[in-house]
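1. Fold the following and give me the result.
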Amino acid sequence: MIRQSQRFLTQLYALVDFVCIQLVFLFSWWLKFDSGLIPFDGPLPFKHYVLWSFIYGALAIAISYFINFYTPKRRKQFSFEILKIVQVHLFSLLLLLSILFIFKEVDVSRSYLLLFLVNNILVISFYRYIVKLSLKRFREKGYNKQFVLILGAGTLGRQFYNNLKMHPELGYEVVGFLDDYQEKHEVAYQNYKPIIGKIDDLEEILNRLIVDEVIIALPLDAHRKFGSIINVCEKIGVKTLIIPDFYDFLPSRPYFDNFADMPLINVRDIPLDEFRNRLLKRVFDIAFSLTAILLTLPVMVAIIIAIKLTSPGPVIFKQERVGLNRRRFMMYKFRSMKILPEGTLDTGWTIENDPRRTKVGTFIRQTSLDELPQFFNVLFGHMSVVGPRPERPYFVEQFKEEIPKYMVKHHIRPGITGLAQSNGLRGNTSIEERIKHDIFYIENWTFLFDIKIIWRTIVNGFINKNAY
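-> Sure thing, here's the model as predicted:
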């Protein structure tokens, strides 16, 4: 059931956004022209800026409505909101600059407009985060509920019910189940919400109970009922969502494509398949790796000297790894092991107290300093700063037969760190768990996700207890 309060909340969001923009205008004016912190040529008329601030606010609200920014987002992550906020204010500023150009307004400070833009993004992102956090806590206490009716009390419906119960912060409450083959749950599921009727009772139940969304969790052989179910829901004004009975084969965020005028489900939608995303990630990789090389250059020189003084052999250890699109490349590390006899194949894992390690090697492996040369791999395009860790061809051939979906990790460039590593899955840890994290990362990549992983890697430290 569509709540009347949603329109009020939308209008309230728009009003608060507009007020925030005007407050940011006042703060930015003070910071630029009154605080004395930023030098400027001379005072500019305040009333002149007030007019353009109101126009900017109106543009931002209009664009927010246009891109559906004020629609309910309880199922969306906060990174989605940040992206929308950046889009809204960038477009608003571009439109404002266009208007200023048309009206030949040359007295408006461009540096002030940039300050105004940055402050708007920061302030509105902060207040939206506080609102989202408050709503989550509010919903966890049982307020602001959305009511859900599940069609199908079989395995699919029960699993959805269990998953929903694990996320009380979303604020969803199941009112019951409808099922044609059961009148009540089996003994093992007696604590579930009850089965309150059959599928044919849907219209009567929707008219009698408060239901916001109907979840169709029926098996594939019941697809003939879907049309009548959707018609009933749309007649009443209730949203309908379908859980496909083959969802185990789908990514976490299924993508619908269109081919020959037919809708198709893309089984493995990858955000980095889009050119703009690949370009953004590549530019960031180059900038980050160059910065990292410059900052760690003294450390790398010290490691080179230490390796040369303590053991014979080359400083850099090159090892063949499997990367993007299953192409092989040579990955660089500082050598931490003794040189293997000529003709010896390296197909074993390192173990605790491994006799092959050098004294310097033990330290640089445990502190991850041996991986610093991989920033050169990033510059050469073999790797990315963030991505699934690459593995040796010998183990790739072994794992692809033993671990489901293992080869999916090769759809993107491998990384120096990744989601699995930032969560402690490094060294001698579960390959299956690492692959689950890698696939989640591949299917849910965003630029902010990369920043989060890098930050988590830094915060958690570089000491690897599982590195031998």
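2. Every contact and neighbour count from this point should use C-alpha atoms.
-> OK.
3. can you give me the strands for the stretch 101-250 of the chain?
-> Counting by DSSP state E, counting those that start in this stretch, the stretch 101-250 of the chain has strands at residues 146-151, 172-178, 195-197, 213-216, 239-242.
4. my read is residue 389 is in a helix, agree?
-> No. Membership of residue 389 in a helix is not supported by DSSP: H, G, I helix; E, B strand; the rest coil, which gives coil.
5. And the helices in this structure?
-> 5-29, 46-66, 78-102, 110-140, 155-165, 202-208, 226-236, 275-310, 359-366, 374-380, 393-402, 419-422, 431-443, 447-460 (DSSP state H).
6. quick one on the thing from earlier: Throw the strands of the stretch 101-250 of the chain into CSV and include distance to residue 60 and mean neighbour count, thanks.
-> Compiled in CSV, the strands of the stretch 101-250 of the chain are given as follows (distance: least, CA to CA, whole Å; neighbours: other CA atoms under 10 Å):
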stretch, distance to residue 60, mean neighbour count
strand 146-151, 29, 22
strand 172-178, 31, 22
strand 195-197, 46, 19
strand 213-216, 31, 22
strand 239-242, 29, 15
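7. which of the helices of the chain sits most buried?
-> helix 419-422 (a mean of 24; mean count of other CA atoms under 10 Å).
8. that older thread, out of the strands of the stretch 101-250 of the chain, the one nearest residue 300 is which?
-> Among the strands of the stretch 101-250 of the chain, the nearest to residue 300 by CA to CA is strand 172-178 (53.0 Å).
9. Against which helices or strands is that closest one packed?
-> For strand 172-178, the packing partners by 3 or more CA pairs under 8 Å, 6 or more residues apart in numbering; DSSP states H and E come out as strand 146-151, strand 195-197.
10. run this one through as well so I can compare:
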Amino acid sequence: MIRLFKHYVPHAVLMLGLVDAALLLLSAEAGWAVRAYQIGMDMPPVTDRLPQLLSFATALQVSLVAVGAYGVGSFLSLRFAAARLAVAVALGVLFLSTLYFMLPSISFWRSNLLYSMVFACVSLVSVRALLGRLLGGETFRRRVVVLGAGRRAAQIRELAMQPGANFIAAGFVAMGEPTQAVPDAVPRGAITNLGAYVTDLRASEVVLALEERRNALPLGDLLRVRTAGVQVCEISTFLERETGRIDLASVSPSWLIFSDGFASGRMISSVVKRAFDIVASLLLLVLTLPLMLLAALAIKLESKGPALYRQRRVGLYNQAFDILKLRSMRVDAEVAGKAQWAAKDDPRVTRVGRFIRKVRIDELPQTWTVLKGEMSFVGPRPERPHFVNELEQQLPYYAERHMVKPGITGWAQINYPYGASVEDARHKLEYDLYYAKNYSPFLDLLILLQTLRVVLWPSGAR
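-> Next up is the predicted model:
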């Protein structure tokens, strides 16, 4: 993987993105050339239409990211890829139409845009048909050797077997664990030279997955492997990179303390983030006010009670604040005000409430909370005080998620379906810790774009 602005991007995804960018530029130029040929116009130098070409390519590339066109499914299924590409191109053209209306000096002719869109659709689908299996196959996967044969090593094996895995578990070395969870692991005593063994397996990385590290680190083995030119990685770092989350089962306080991340020098990023929150929340409040009024009217017509309600949540540095939401449940949803987890097909949710939850309309009033500065657009989802007290007792490092400002959308929300249990909270915490550790404006932008995918293809909304 390649690390861009603290976030890990698979080589195959980066390569496909670069190929797409080139194809989109070529599609824009081809559309222009076809129309010029039809009307008998001489082709001016390409520099004269560079703004048009770049605007077309950028808009469609952003749309591809937003609809999840670089997800695992795009490498494994041409049908899945084609469906996402069609939506991305349609969204890109809608965005371009708006952009060209506001900036006519960089606009394509409508006929140029049509031809370019057709060329883009054909070329993007074709490249996935030709390269999809190759990019998603073993060619671009790293080969790793795992030192360990216990529960943690078995976890790596399971991860390697998942569709779209970015690595191949080339071998496992049993390091004398009392309980062996990988039956075909080779005993360390049967390997004369570990460096040569790793080289023979063509491995580029060794992952340390011991169950007990105190006084058990095979320093001689690790030194031999490292001097052979092979990278050595601790399991917590390996899982963070491969899964986009911090695995609570393997992480230790010392790893969190000494690993990179949680940078304090975020003054410029924080200023940019706050400025974006103010501008975007003001704009969103103005644009969505009619939609919120319609939703509020529908709520009032269906059930008695207020259309809006306030709910206490825990935010930055454990400070409590109130959020505003459009009411999606009956007014008697919580007896005596006692907090309850939402359940699948929750009977307390009204018909209007079910719809506005699916498309996230119920979250729109929270833009006022963002404008006030108590929340951001991107960050861990703020939880209710009752649940926070409960989860801090049951989940390690839960309090650390409150070291960043909570958000309407976040890394956990786009990677894990709606959770309504302690186990769900555990999985979401792993993503929240990854965000807190690796925060950057780039990751914020990626989350904001990918939120569109969650809205278009909702998963687990309750």
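11. Structural similarity score between the chains, please.
-> The TM-score (TM-score structural alignment, normalised by the length of structure 2) is 0.57; 363 aligned residues with a CA RMSD of 5.6 Å.
12. With distance to residue 174 of structure 1 added, can I get the helices of structure 1 in a markdown table?
-> As requested, the helices of structure 1 are exported to a markdown table (distance: least, CA to CA, whole Å):
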| stretch | distance to residue 174 of structure 1 |
| --- | --- |
| helix 5-29 | 20 |
| helix 46-66 | 31 |
| helix 78-102 | 25 |
| helix 110-140 | 14 |
| helix 155-165 | 8 |
| helix 202-208 | 13 |
| helix 226-236 | 16 |
| helix 275-310 | 38 |
| helix 359-366 | 49 |
| helix 374-380 | 48 |
| helix 393-402 | 39 |
| helix 419-422 | 33 |
| helix 431-443 | 27 |
| helix 447-460 | 32 |
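13. Tell me which of the ones you listed lies nearest to residue 248 of structure 1.
-> helix 155-165 (10.7 Å).
14. how close does the closest one sit to structure 2?
-> Comparison of helix 155-165 of structure 1 with structure 2 after fitting gives an average deviation of 3.7 Å (mean CA distance after the TM-score superposition for structure 1).
15. what's next to that helix, contact-wise?
-> With CA atoms under 8 Å, 6 or more residues apart in numbering as the test, helix 155-165 of structure 1 has contacts from 150, 151, 172, 174, 217, 218, 219, 243, 245.
16. Farthest-apart pair in those residues, please.
-> Spatially, the most separated pair among these is 172 and 219, at 23.1 Å (CA to CA).
17. coming back round to it: the strands of the stretch 101-250 of structure 1 into TSV, with extra columns for distance to residue 376 of structure 1?
-> Putting these into TSV (distance: least, CA to CA, whole Å) gives the following:
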stretch	distance to residue 376 of structure 1
strand 146-151	51
strand 172-178	48
strand 195-197	60
strand 213-216	50
strand 239-242	47
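18. To residue 363 of structure 1, which of those strands lies closest?
-> strand 172-178 (50.3 Å).
19. That closest one to helix 110-140, inter-axis angle?
-> In terms of direction (axes from the mean of the first three to the mean of the last three CA atoms, to 10 degrees), strand 172-178 of structure 1 departs from helix 110-140 by 50 degrees.
20. now what about strand 172-178 of structure 1, what contacts it?
-> With CA under 8 Å, 6+ apart, strand 172-178 of structure 1 has contacts from 145-153, 161, 164, 193-199, 202, 211.
21. Could you do stretch 21-29 of structure 2 as well?
-> Residues outside stretch 21-29 of structure 2 that contact it (CA under 8 Å, 6+ apart): 53-54, 56-58, 60-61, 112-113, 116-117, 119-120, 123-124.
22. Likewise for stretch 127-135 of structure 2?
-> Stretch 127-135 of structure 2 is contacted from outside by 12, 16, 74, 75, 76, 78, 81, using CA under 8 Å, 6+ apart.
23. Please, a ChimeraX command that selects the buried ones among those?
-> Here is the ChimeraX command that selects only those of these that count as buried (16 or more other CA atoms under 10 Å):
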select :12,16,74,75,76,78,81
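24. Check the gap between the closest residue to residue 392 of structure 1 other than its chain neighbours and residue 374 of structure 1 for me.
-> Spatial nearest neighbour of residue 392 of structure 1, chain neighbours left out: residue 321 (4.5 Å); criterion: CA to CA, 6 or more residues apart in numbering. For residue 321 of structure 1, the distance to residue 374 of structure 1 equals 12 Å [CA to CA, to the nearest Å].
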